[in-house]
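Peer 1: Have a look at this fold, sequence not included:
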């Protein structure tokens, strides 16, 4: 099966004498670039684009395709799946499955490469290959409304470490509610506890099971205000096997009765040695 023929992203030069208009605030949108054409042995092909969202806290990556099979009169619908990797200024920003997302890192040229499988409905096209494209994103990096820090980011083997997480809301957007979750490596034996009544180890299993995950902890705060951070003290016990502990903060930004508001924020990662 032949590999993808890479298609360059065209650049448009402005006409002489044209006056550039004052740039308006950028609204959220999706930018797509031709990424390559996959060819089959019986004349079938798939033209793949790589797309990235602009203007939101997350960078969403998709790979739509247009299919053409051996039967020229058949109109095909394409399904794409696979994996992606993103670089900016020579630095890898992450990898994932298609479709996928990561935190937006600010304006710049995002070099996106993907290994994709394209299948059609009805059947007739089933192609796999590698494609790549550069997508220039100009939306400014959104200022964080919330911040999470930890005062003791290093855990020790065969020891219990006390860590204080500080949650701040630095914006008038949102309200006083937020939920901080922490989780260690499941089979490491790490235990995360807190005497704070706002925190609980997650309950798992069907009712009336009362099993709780010792390696995870959820804490809910309700009095978070600009100028009034919340602090949560936890105790992390590590045995002979080291474990990292990652955290994330979930919060809601009320916008009338809109359903999908707020965000998830990556918190500090505790390392172990």
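Peer 2: It's in. Quick caveat: nothing in here was measured; it's all calculated off a predicted structure.
Peer 1: going forward, measure contacts and count neighbours with C-alpha atoms only.
Peer 2: OK.
Peer 1: Give me the contact list for stretch 84-92.
Peer 2: Outside stretch 84-92, the residues within contact range by C-alpha atoms under 8 Å, 6 or more residues apart in numbering are 93-98, 108-115.
Peer 1: Pull out the buried residues from those.
Peer 2: 93, 95, 97-98, 110-115 (16 or more other C-alpha atoms under 10 Å).
Peer 1: just to revisit the earlier point, out of the contacts of stretch 84-92, list just those in strands.
Peer 2: Among those, the members falling in strands (DSSP state E) are 93-98, 108-115.
Peer 1: Can you lay out those as JSON lines showing distance to residue 269?
Peer 2: Putting the ones in strands among the contacts of stretch 84-92 into JSON lines (distance: C-alpha to C-alpha, whole Å) gives the following:
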{"residue": "93", "distance to residue 269": "17"}
{"residue": "94", "distance to residue 269": "17"}
{"residue": "95", "distance to residue 269": "19"}
{"residue": "96", "distance to residue 269": "20"}
{"residue": "97", "distance to residue 269": "23"}
{"residue": "98", "distance to residue 269": "26"}
{"residue": "108", "distance to residue 269": "27"}
{"residue": "109", "distance to residue 269": "28"}
{"residue": "110", "distance to residue 269": "26"}
{"residue": "111", "distance to residue 269": "27"}
{"residue": "112", "distance to residue 269": "27"}
{"residue": "113", "distance to residue 269": "28"}
{"residue": "114", "distance to residue 269": "28"}
{"residue": "115", "distance to residue 269": "30"}
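Peer 1: The structure to be compared is supplied as follows:
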């Protein structure tokens, strides 16, 4: 199926416009001073036609693949417009399935629809999706694979927080000490952050720390005292630019290998807005 390419330009206070409607400036226009910085790109959503699924009785679903870059994450959806056998009925589509994103021939990730991954910066993204489209009322039930290429121009947001580890290799039948360092590089936000680490279930991996800011999470109903040995949560409250926080952790492996992944959650207040926090992927510990 042919791949369509669309370029993303978010226009402040306006809807996304096809490129064909954008005309060059007229000759009388005065060029902007060379020193003028370009206006920041506002958040927006780009949708590209990705394919049409057809049934044996004339029903069809026109599927688009959409991406937006209004946050550190690239959000991917696959809306569809349905047409059934009854021309008098207005069908509403529901799309489910999975997606995969490639850039320069390299896979950036896969997931379920709708889904997201970390935004990798400006460039061309090849998106494919295996979709199942069903309509309400019933009449359209189609499956297939669709593809589109979108060119995203939004710059990557500067990282406000960074997490590093001084040792990323674990070994069987041993205990490895790992020091995580959390940096806050932005004046925005506050000194609170939470670093979570988790190993693979069923491997016997144990993650511990003598730091009073760290605890193995409690599971089960009250009054259960059971805690997850393969997971550790650490909360810091004095994280400032120029003052990183360090967390010393011990990871014990038996005969089975386990990786340990981590992520940092932090709060960036914006008045009383609710959804202003973010999650940052931390170092991944591998096993030999």
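Peer 2: Nice, thanks for sending it over. Nothing here was measured: the structure is a model prediction, and the numbers come from that model.
Peer 1: and of the contacts of stretch 84-92 of the first structure, the nearest to residue 71 of the first structure?
Peer 2: residue 115 (25.7 Å; C-alpha to C-alpha).
Peer 1: Give the aligned equivalent of residue 78 of the first structure in the second structure.
Peer 2: In the second structure, residue 78 of the first structure lines up with residue 93, judged by TM-score structural alignment.
Peer 1: which SS class is that match?
Peer 2: Secondary structure state of residue 93 of the second structure, per DSSP: H, G, I helix; E, B strand; the rest coil, is strand.
Peer 1: contacting residues for the residue nearest to it when sequence neighbours are not counted?
Peer 2: Nearest residue to residue 93 of the second structure, sequence neighbours excluded (C-alpha to C-alpha, 6 or more residues apart in numbering): residue 135, at 4.5 Å. Going by C-alpha under 8 Å, 6+ apart, residue 135 of the second structure touches 82, 91-94, 141.
Peer 1: List the residues that contact the residue positioned nearest the centre of the first structure.
Peer 2: Centroid-nearest residue in the first structure, with C-alpha atoms, centre = their mean: residue 102, separated by 2.5 Å. The neighbours of residue 102 of the first structure, taking C-alpha under 8 Å, 6+ apart as the test, are 58-60, 94.
Peer 1: at 10 Å instead, please
Peer 2: 57-61, 86, 93-96 (C-alpha atoms under 10 Å, 6 or more residues apart in numbering).
Peer 1: picking that back up, make a markdown table from the buried ones among the contacts of stretch 84-92 of the first structure and add distance to residue 12 of the first structure to it.
Peer 2: Putting those into a markdown table (distance: C-alpha to C-alpha, whole Å) gives the following:
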| residue | distance to residue 12 of the first structure |
| --- | --- |
| 93 | 28 |
| 95 | 30 |
| 97 | 32 |
| 98 | 29 |
| 110 | 18 |
| 111 | 19 |
| 112 | 21 |
| 113 | 23 |
| 114 | 26 |
| 115 | 28 |
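Peer 1: and which of the residues you listed is nearest to residue 164 of the first structure?
Peer 2: residue 93 (28.8 Å).
Peer 1: Kindly state which residue of the second structure is aligned to the closest one.
Peer 2: Match for residue 93 of the first structure (TM-score structural alignment): residue 108.
Peer 1: re earlier: looking at the contacts of residue 102 of the first structure, which one is closest to residue 165 of the first structure?
Peer 2: Nearest to residue 165 of the first structure out of the contacts of residue 102 of the first structure is residue 57 (C-alpha to C-alpha; 22.8 Å).
Peer 1: count of neighbours near the aligned partner of residue 188 of the second structure in the first structure?
Peer 2: With TM-score structural alignment defining the correspondence, residue 188 of the second structure maps onto residue 173 in the first structure. If you count neighbours by other C-alpha atoms under 10 Å, residue 173 of the first structure ends up with 16.
Peer 1: Kindly report the same for residue 223 of the first structure.
Peer 2: 12.
Peer 1: and it, what pairs with it in the second structure?
Peer 2: Aligned partner of residue 223 of the first structure by TM-score structural alignment: residue 238.
Peer 1: That match - nearest residue in space that isn't next to it in sequence?
Peer 2: Counting by C-alpha to C-alpha, 6+ apart, the residue nearest residue 238 of the second structure is residue 191, at 4.7 Å.
Peer 1: show me what contacts that neighbour?
Peer 2: Residues near residue 191 of the second structure by C-alpha under 10 Å, 6+ apart: 184, 236-241, 243-245, 266-268.
Peer 1: out of the residues you listed, which are buried?
Peer 2: 184, 236, 239-240, 244-245, 266-268.
Peer 1: Just put those in TSV and tack on distance to residue 1 of the second structure.
Peer 2: Formatted as TSV, those follow (distance: C-alpha to C-alpha, whole Å):
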residue	distance to residue 1 of the second structure
184	46
236	51
239	51
240	51
244	51
245	51
266	43
267	44
268	43
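Peer 1: For residue 39 of the second structure, state which of these is nearest.
Peer 2: Distances from residue 39 of the second structure to these, taken by C-alpha to C-alpha, are shortest for residue 268, at 23.0 Å.
Peer 1: What does that closest one correspond to in the first structure?
Peer 2: Aligned against the first structure - with TM-score structural alignment as the criterion - residue 268 of the second structure pairs with residue 253.
Peer 1: Give me the three-state assignment for the closest residue to its match other than its chain neighbours.
Peer 2: Among residues not flanking residue 253 of the first structure along the chain, residue 174 sits closest, at 4.0 Å (C-alpha to C-alpha, 6+ apart). At residue 174 of the first structure the chain is in coil, as set by three-state DSSP.
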